[in-house]
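Q: structural data only, the sequence is not supplied:
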């Protein structure tokens, strides 16, 4: 049971860290490209592209965090 709890805890932490870190990375990339989705009140193609960067960042961050944190321990 302790192994199940440990794995569930690592999965939850990996998801949380991955989602937040990935979203921040996607937002930062959008800002580097000149589009700040968070600060804008417009809804145009540039803003939608910036939103896509944030969403893709969430997915990639979650994937990367799970790869790192859920490696089988010897």
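A: Ah, there it is. Everything quoted here is computed from the prediction, not taken from an experiment.
Q: hey, let's count contacts and neighbours off CA atoms from now on
A: Noted.
Q: show me what the longest helix anywhere in the chain is packed up against.
A: Determined from DSSP state H, the single longest helix within the chain is helix 2-32. If you count contacts as 3 or more CA pairs under 8 Å, 6 or more residues apart in numbering; DSSP states H and E, helix 2-32 packs onto helix 45-69.
Q: second structure follows, compare the two:
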């Protein structure tokens, strides 16, 4: 795979993983009753924001693990 194509694949998979994870975190928070868009920074809003951040991080790590699993392995 060419360098440009590899970098494009890396960037796109990271972006999809991060955004997908952040959306999953948002919807989990929404189902639990946390509103990230409420006025002020109350406990409910902060918990929702934390879930979005954690979801984005987990999604990014999942995308990187998926990408690593697709690499050819050396046979020892």
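A: Sure, I can see it. None of the values given here were measured: they were computed from a predicted structure.
Q: picking up where we left off before, ok and the longest helix of the first structure relative to helix 45-69, angle-wise?
A: For helix 2-32 of the first structure against helix 45-69, the angle by axes from the mean of the first three to the mean of the last three CA atoms, to 10 degrees is 150 degrees.
Q: list the buried residues for helix 2-32 of the first structure?
A: For helix 2-32 of the first structure, burial by neighbour count (16 or more other CA atoms under 10 Å) applies to 10-11, 13-30.
Q: burial measure for residue 38 of the first structure, as a count.
A: Residues near residue 38 of the first structure, counting by other CA atoms under 10 Å, number 11.
Q: how many residues are close by the counterpart of residue 48 of the second structure in the first structure?
A: Aligning on TM-score structural alignment places residue 48 of the second structure opposite residue 50 in the first structure. Residue 50 of the first structure: 23 surrounding residues under other CA under 10 Å.
Q: isn't residue 50 of the first structure right up against residue 38?
A: No: counting by CA atoms under 8 Å, residue 50 of the first structure does not reach residue 38; the two are 9.1 Å apart.
Q: any idea how far the aligned residue in the second structure for residue 65 of the first structure lies from residue 57 of the second structure?
A: Residue pairing (TM-score structural alignment): residue 65 of the first structure is matched to residue 63 of the second structure. For residue 63 of the second structure, the distance to residue 57 of the second structure equals 10 Å [CA to CA, to the nearest Å].
Q: many thanks, I have nothing further to ask.
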